[in-house]
Every structure is written in C-alpha cells, then in structure tokens.
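**Student:** Dropping a prediction and its sequence here:
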Amino acid sequence: MPNSADVLWFKTQFQASIEPRLVGLPFTVDFITAIACQETGHVWSVLRSKRMTTKQVLALCVGDTLDADKGRSAFPKTKSDLLAVPGGAQMFDLAHQALVDMAVHIPGFAAVAKKPNKFCHGFGLFQRDLQFFKTDPDYFLQRRYEHFDDTLDMCLGELKRGLKKLGFQGRSELTTLELCAVAIAYNTGGFNPKKGLQQGHFDGKQFYGQKIFDFIQLAQTVALPGNAPQLAAPAMGLAMMPAPSPVVALGDFFRVDTREGMLRVRSEPKISDPEQANVIGHLPDGHPVRAVTKKAEGGFREVETSLAGALLHGFVSQKFLVAASDVADIPVVAPADSLPGSGVVAVSMPRKPGRITRRTDPAGAHSLNESGQPTRQGASPDELRVELAAIIKWLAVDNPAHKRYQPRDGLTFCNIYCHDYCHLAGAYLPRVWWTSKAAIALAKGQTVEPLIGETIFEVRANDLFRWLREFGPDFGWRQTGTLSKLQQAANQGGIGLIVARRKEDGKSGHIVAVVPETPEFSARRDAAGEVTSPLQSQAGASNFRYGNGKPNWWNGEQFAESAFWVHA
C-alpha cells in the first residue's frame, strides 16, 4: 500500500500536470492522487524505488489478470474472447507481454505471468479496462496509456461521467464523501447512498470506496516543499480527524436565555411527537448562536453554533433568544493533543501490588490489567480498524464468562465497557474521577492522593456525560454534530461515543461505543446516505459486540440530553 513517501513522489512527478486540468472541475490533486494510489499504487510504489525513470514506471502500470473463472463478467472474459475481435491477437500479445514485464518487478504477479494464456485487463496509471478495446482500440494498441496526459484524460473523462450520474455537474466543490461517491461510480458505474463507502471492488478486507477515503486523507497530509498540507498526520495509535467545522452563518448573533434549563436544537422548526424525537442538540444557558435566517417562522429561528467542537445547525425557539451585540464570533473548541500534565490530571483507581483485574471478575472500579491485552498502536486507518476490532473481540462483552459486563441485581455496566474499550485504545475516559473538593485543590496546584470515597469516586454514565462536557476537550475529546460524522470518525480508527444523561439522577444514563464498520456489520443510512443508526458496541440490559441499537434511543423521553463525542 502506498505511504506518505510514495504520495510525495507522485505529487512531485505529476502535480504540475494535474492542476491545470482540474480548472472548472470540483476535483482536487489529493483526489486524483487517491485514485492513482488505489488503481496502481501497488505497482508504482515499488517501481519508483528501483531507480526507474518516470516513463519506465508509467509503461509498467498494468494489472488485473482475472478471467471469467475468477469472476470477470466484462469483455474480454477469456483469451478466446479477445482473439475473436479485430486486432485481438495483437492486443493479446501486448497484454501478455505487459504482464510478463511488470511481473519482473512485482513478485505478486510472477506466478500468473508464467501462464501463457494470462494477460492484463487494466492499462495505465489510472487503469483503463480492456472492455473499452472494442470502441477505442488505438488507446491500447498505440500504448497511449503509457503517457501521463493520455491516461489522465481517460480518468477525468470517466470521473466527469460519474459527476453527471450523481447530479454533481456544475458543482465547484465536493466534500470528501462526495468525492468518494464519484470514485465509486468510476469503479462500478453507480452509487447507492444507503451503502455508504462499502461499495466497489471488495478485496476481502475493504471496499473500493473505503480505500479511496483513506487515500484522500493520506494525500491531504502530504504537500510539496514550501506548501502546508491540508491535514496533519496523526501520531502512532491515533486516528486522523478533520478539524472541527466552523460556524458559517452570517446572520445576527444571539444568546440563549432560558433561565430554566437547556435549549433544544431541533432538526425542523416544530416540536416533534414525542417531544425529543427531532432534537439534535442541547445548548446551555448563555451560549451564543448565529442566525441563518433574518426572521423567525412559527416561533422558531434557524441558527448555527459550535458546542464543544460540534457544529450544530437547526431550529430553536425564538422566545429563548436575546440579541447579543457584544458577540463578534463563535469560538470553536479544539481538543488537546495530550493529557494535562498539571492541575486536574487523569486519575485511576489505585490497586494493591500484584492485583490483576480481569474480564471474568465482577464489575469494579479498577481498570483491566490482564496480560496480553490488545492495544491501538497502528499508523494507518486500516491498522487502527483492525486493532479496534481485536479489542472488541477480546473484551467479548457478550461472553457470559465475562462477569464484568453482565447485568445483575438491576445493575448494568455500559460505563465500564466503554471505559475498557477506550482504555485499551489509548483514549482516557475515567473509571473514577476527582471529587469537587479534590479538583479545586488540584487546580490550585496542591498534591492530592487518590482515595476512593475521599478524593475520588466511581463514575457512572450520567457522570460521564457531565465529565465529557466539562473536561473532555482537555483530554482529547470533542463533540461532533451528526451521526454521519460520528460514524466516519470511528471508520477512520477513531473512538466514538454516544452518551445520554437521565432526567432523574438516581437512574442510569447510557453510553455506547460507536465502532468501525466491517464487511459483516454496518451503520444504517437513509436514502440520502446520512447515517440514522451508527454501528454500536455496548454493555447494558443487553450486551452486543456489534449492533445498531434501538433507532434514536439517545432521544428517549427518559433522557434529559445527549451528545456525540469523538477522540482521535
């Protein structure tokens, strides 16, 4: 798989040729780089290190040797299909020799290259398929695919058809997910929003769309000398997270003024039935918002704001807004890159020397410390996803032998499961936390010993809701505003949480982990492709490693408020 050094080579060789060809198109150099990485990166990333010229590398960018017996359905399915059309014999000789020449340098193709009837079906850096030989034989026979401008022309032509198919023609800019949709259409001829990125060729681990997303983000971390990359590459064991979205509304500024409780932000300008069903966020009293529209309609004003890093765009009751002429901007909270080294610092339950806390033990205040615990240390999204899957498998929340998570005596342990998941993944989510008195002392610079019942207490789901809001950003957490963003963060190997606080403090809130989609398990999406039920993993009244849960459960009438959180 191409890495950042390979991407830098590609941009060094071709960015100057790509940029003028993208004028008037919503494509980016990073997107074109991602297509090249996916189509032939396994070839040119090897060849570039062999002191070959760029011309030699381009000539050897060929591949795809699958025939009908391996699932190919397009022309030519077999050698005989190719030989049966005009120029087919010449094309076969060229395609077979191209395979032989490439396989000298790419060991994975050596065995198939020895078979006399095998030949390549894909040609050029962006892999034009041989199914087009019938209508454009000269592209192949004249080896125009060996010239970068020609193979780029072919790629852009196919991508433009994808734009038209998806209704994106005329757009000047596309989101990363929209670019991936175009790439999927480029690969398959169509795109189904309900499937998200799990579309296109499946290699046994990932789909084409998922790989394109990963490669776009990789490309965004690499820039030519003298330029700043769009994204900063994360440290080992951390996922690549986009920066929090800023408020873009241009209307008047207001402040929330309820004098009662939190102000609900709704997805539509009306109170739903049940009342919580269309709530997408809760704003604290005094929080600034910016109007999208000049006037309220039906008592609701469309607004935007940022809350703990989450962009919220929705409708709020006008009667709970007051003009705020002193507000000139709405700040966007960004999570800290490292844990606090002083003041109110991370704390865990002290343990006696030699004590081991196991999954098979009843739930308690200590964190797990079994030997052989899996961790998250990968350097790529794929490695991080594999590691998170290994953590879920190891925790085995649904295993009756793992008493730590099994409900008993009316108690459930969603908070402990999420703590363990985050703990193994290297994201701090407290199992115990400082008392108010201890936190005040720490903030003054005093030394405080963690003593259960004296200076620290066990954290429940309701406590975690409050902790994330008050301390989360200092420990690497931030809110996100939509389920689609939440799921995508998890899909990149990050940590996602949904937390809901009960109206009655004596009753349990709920917290679940939102986890990376797999070939077997996925989020639910609507017809527009927006996530409606993310892929979740939980302990609770029912325990499951992967599931979608009850739709919109976090907006249940038993909960006072809810939020979505992400951690790199």
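**Tutor:** Alright, I've got the coordinates.

**Student:** For the rest of this, base every contact and every neighbour count on C-alpha atoms.
**Tutor:** OK.

**Student:** so what does the helix or strand hosting F254 touch, helix or strand wise?
**Tutor:** According to DSSP states H and E, F254 maps onto strand 253-256. On a contact count with 3 or more CA pairs under 8 Å, 6 or more residues apart in numbering; DSSP states H and E, strand 253-256 meets strand 288-291, strand 321-323.

**Student:** so after it, what's the next helix or strand?
**Tutor:** Per DSSP H and E, strand 253-256 leads on to strand 263-266 as the next helix or strand towards the C-terminus.

**Student:** what packs against that following strand?
**Tutor:** Taking 3+ CA pairs under 8 Å, 6+ apart as the contact cut, strand 263-266 packs with strand 279-283, strand 310-317.

**Student:** Other residues contacting it?
**Tutor:** Here strand 263-266 makes contact (CA atoms under 8 Å, 6 or more residues apart in numbering) with 256, 278-285, 312-317, 320.

**Student:** Weed out the non-buried ones from those.
**Tutor:** Buried residues within the contacts of strand 263-266, defined by neighbour count using 16 or more other CA atoms under 10 Å: 256, 278-285, 312-317, 320.

**Student:** Widest-spaced pair of the residues you listed?
**Tutor:** Using CA to CA, those span at most 20.2 Å, a distance reached by N278 and D285.

**Student:** Give me the buried positions along stretch 379-394.
**Tutor:** For stretch 379-394, burial by neighbour count (16+ other CA under 10 Å) applies to 379-392.

**Student:** Closest one of these to N543?
**Tutor:** For those, the nearest to N543 is I392 (12.0 Å; CA to CA).

**Student:** if you skip the residues just before and after it, what's nearest to the closest one?
**Tutor:** Spatially, and ignoring its direct neighbours in sequence, I392 is nearest to R545 (6.5 Å; CA to CA, 6 or more residues apart in numbering).

**Student:** take a look at this one as well, against the first:
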Amino acid sequence: MEKYIAPATSLPLSDNTIQNSLIIKADLLPDPESQLDSMEMKEKPIADSSIPFRDLTNSTTKKESIARLINKLNVKNNIRYQRTVEDTYCNVYSYDYCYFNKVYLPTVWWTPEALKKILEGQEVEAIFEETVDRIYSSAIHDWFLEWGASFGWKRMFTVDDIQNEVNNNGGIGIICAKRKQKGLSGHIVPVVPETDVNKAYRENGIVVYPLQSQAGKLNYNYFAKARKDWWNNELYSSHVFYYHE
C-alpha cells in the first residue's frame, strides 16, 4: 500500500493579497465552434445553452447545480477534453468548470504589453494572439499568487480546509501545481462538493485526498484516492490551493 505524504499543505510561497482595481478579466466571447463534441476553439467559452450555470440561491442549490454541471461537461467522455499526442487539457476543463460556476479563471491572459496598458488605466480589448494568449497550468499557478485576490480567490493551506469550504458553501476549489522544468505542463484540478456516492478520502476524519474532477492523461468526472496526493509529485516545484465563493 502506498503511503501518502502528510501533512497535505500548500507550500508557503508569497501571494499578493491586495486587490488591484485596474485589472480586468481577459475574456473572449463564446463561439459557436466551441462545443463539448469538438476540439475547436478551446480558448473560448462553450456556446451551448443546455449547459447549466451554478445556481447561487443558497449552498444547497450551488452544490446541486455543480453536480449537474459535472455530469453535463462529462470530462471523461466528451471530445473537447480528450488528450492528444501533444497535449492534455486540464486548463481547458478547469476554465469551463469555473466559467459555468460564474467564477473567473483565465484560459487566456493579457500579453505583457497589454497588461502594462491596462495597469496604466488604458482600455484594452481582448483579441486572441494580439492582446491575449493562452495561459497554461504552470503559469496559472503564478497567476493565482499575483492576481487571484483581485478576482475573489482566497488562498487555502490544507486540502481538508478546501474540501470543507466546498462542501459547506458550494464554492469553487482549485489545486494548481507548477512544473520544475520550464515549458512542461503543470496541472490544475477543481475540488468539488461531495455527493451521496462520491466522497473525499479521509483518515481519522481529516481529508487526505479531496474529491476532484479533472482532464489530463486520464480524465475523471470524480476521483479522490485514485491519484493520491498528486500535487506533491517530485515533477512539481510548488503547488497552491485556492477557494472562491
């Protein structure tokens, strides 16, 4: 039996907790070609009115609608999230999950030139491969530390805390890990509310492996113990846990 690495805590990297009122979302518009049954336009929101958004009425409706969303996105089977020879799509799935949960997570982000103009108070339109480019999981790790607070994200430090917040409040949890080797893929995974059937893995009442949903080399609608504490893998230089109401 494999041993888990304890405690399952996030590394103490410095994060910017001061919100910047000038920074804005780098959002592209939904595209008719961006669909669950297509590999096209992954950088844009899905244009599908049948996909449910999170119901923000109360914690119960939030959790129930998250379960419906996970079922609808069906990351295990839908073409949009299937790995290719070159790529996996953890960032695309995490973006879609957050988008329909009405929480901002970037799938594209401002170029350095565009960001400079925005922080100077200039208006900048999000234009793909001109003012914005794709952002991948290792860079999203750094984005959380620099910009997460400006978009309502709160840093957490244990998987037990993040699972409890998600369970109690119907919010959005994220684990994001950065690769040691520059240019190689990190990983990003939503932490999701437990259901009657799908549970986090606990020891002595403490969450060791939270309930997650992911695209990657293997896609899971739900998993906990299957990938252990993957964020502690020696491939990664650091990891962060974040939560959003």
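**Tutor:** Thanks, I have the structure now. This is a predicted model, so every value here is computed, not measured.

**Student:** winner for burial among the helices and strands packed on strand 253-256 of the first structure?
**Tutor:** strand 288-291 (a mean of 26; mean count of other CA atoms under 10 Å).

**Student:** Just list what the helix or strand that that one is followed by packs against, helices and strands only.
**Tutor:** Counting by DSSP H and E, the next helix or strand C-terminal to strand 288-291 of the first structure is strand 300-307. If contacts are counted by 3+ CA pairs under 8 Å, 6+ apart, strand 300-307 of the first structure sits against strand 288-291, strand 310-317.

**Student:** Now do the SS call for the residue minimising distance to the centre of the second structure.
**Tutor:** Geometric centre of the second structure, nearest residue: S94, 3.8 Å, by CA atoms, centre = their mean. Of the three states, S94 of the second structure takes helix under DSSP: H, G, I helix; E, B strand; the rest coil.

**Student:** What lines up with it in the first structure?
**Tutor:** Using TM-score structural alignment as the criterion, S94 of the second structure maps onto C418 of the first structure.

**Student:** That match contacts V514, correct?
**Tutor:** No: at 9.8 Å, C418 of the first structure does not count as touching V514 under the criterion of CA atoms under 8 Å.

**Student:** tell me, the lengthiest helix in the second structure lands on which residues of the first structure?
**Tutor:** Counting by DSSP state H, the longest helix found in the second structure is helix 59-73. Alignment note (TM-score structural alignment): helix 59-73 of the second structure is matched to residues 381-395 of the first structure.

**Student:** now the angle between helix 59-73 and the host helix or strand of Q163 of the second structure, please.
**Tutor:** Remark: Q163 of the second structure resides in helix 159-169, with elements defined by DSSP H and E. Helix 159-169 of the second structure and helix 59-73 are oriented at 110 degrees to each other (axes from the mean of the first three to the mean of the last three CA atoms, to 10 degrees).

**Student:** Contacts for helix 159-169 of the second structure, please.
**Tutor:** 8-9, 59, 62-63, 156, 171-173, 191-194, 200, 206-211, 241-243, 245.

**Student:** which strands and helices sit next to the longest helix of the second structure?
**Tutor:** Counting contacts by 3+ CA pairs under 8 Å, 6+ apart, helix 59-73 of the second structure is packed against helix 90-100, helix 159-169.

**Student:** how much does it stray from the first structure?
**Tutor:** For helix 59-73 of the second structure, the mean deviation from the first structure after alignment is 0.6 Å (mean CA distance after the TM-score superposition for the first structure).

**Student:** Just want the angle from that helix to helix 90-100.
**Tutor:** Using the same axes, to 10 degrees: helix 59-73 of the second structure against helix 90-100 is 140 degrees.

**Student:** you'd agree A139 of the second structure is in a helix?
**Tutor:** Yes: assessed by three-state DSSP, A139 of the second structure belongs to a helix.

**Student:** Show where stretch 457-476 of the first structure falls in the second structure, residue numbers please.
**Tutor:** Counting by TM-score structural alignment, stretch 457-476 of the first structure corresponds to 133-152 in the second structure.

**Student:** Please name the residues that touch the residue nearest to the centre of the second structure.
**Tutor:** So S94 of the second structure contacts L105, I188, V189, P190, Q214 (CA under 8 Å, 6+ apart).

**Student:** ok, of those, which come out buried?
**Tutor:** The neighbour-count criterion (16+ other CA under 10 Å) marks L105, I188, V189, P190, Q214 among the contacts of S94 of the second structure as buried.

**Student:** Specify the local secondary structure of the residue mapped onto W554 of the first structure from the second structure.
**Tutor:** Under the alignment (TM-score structural alignment), W554 of the first structure pairs with W231 of the second structure. At W231 of the second structure the chain is in helix, as set by three-state DSSP.

**Student:** Give me the neighbour count for W231 of the second structure.
**Tutor:** Look at W231 of the second structure: counted by other CA atoms under 10 Å, it has 25 neighbours.

**Student:** what's it in contact with, if anything?
**Tutor:** I175, C176, A177, S238, H239.

**Student:** Roughly how far does the last one sit from G121 of the second structure?
**Tutor:** If I follow you right, that is H239 of the second structure. Computed as CA to CA, to the nearest Å, the H239 of the second structure to G121 of the second structure distance reads 32 Å.

**Student:** So these two - more neighbours on which side?
**Tutor:** Taking other CA under 10 Å, H239 of the second structure and G121 do not tie; H239 has more neighbours (24 against 12).

**Student:** For the helix or strand that one falls within, name the packing helices and strands.
**Tutor:** If you go by DSSP H and E, H239 of the second structure is part of strand 236-244. With contacts defined as 3+ CA pairs under 8 Å, 6+ apart, the packing partners of strand 236-244 of the second structure are helix 137-147, strand 154-156, helix 159-169, strand 172-179.
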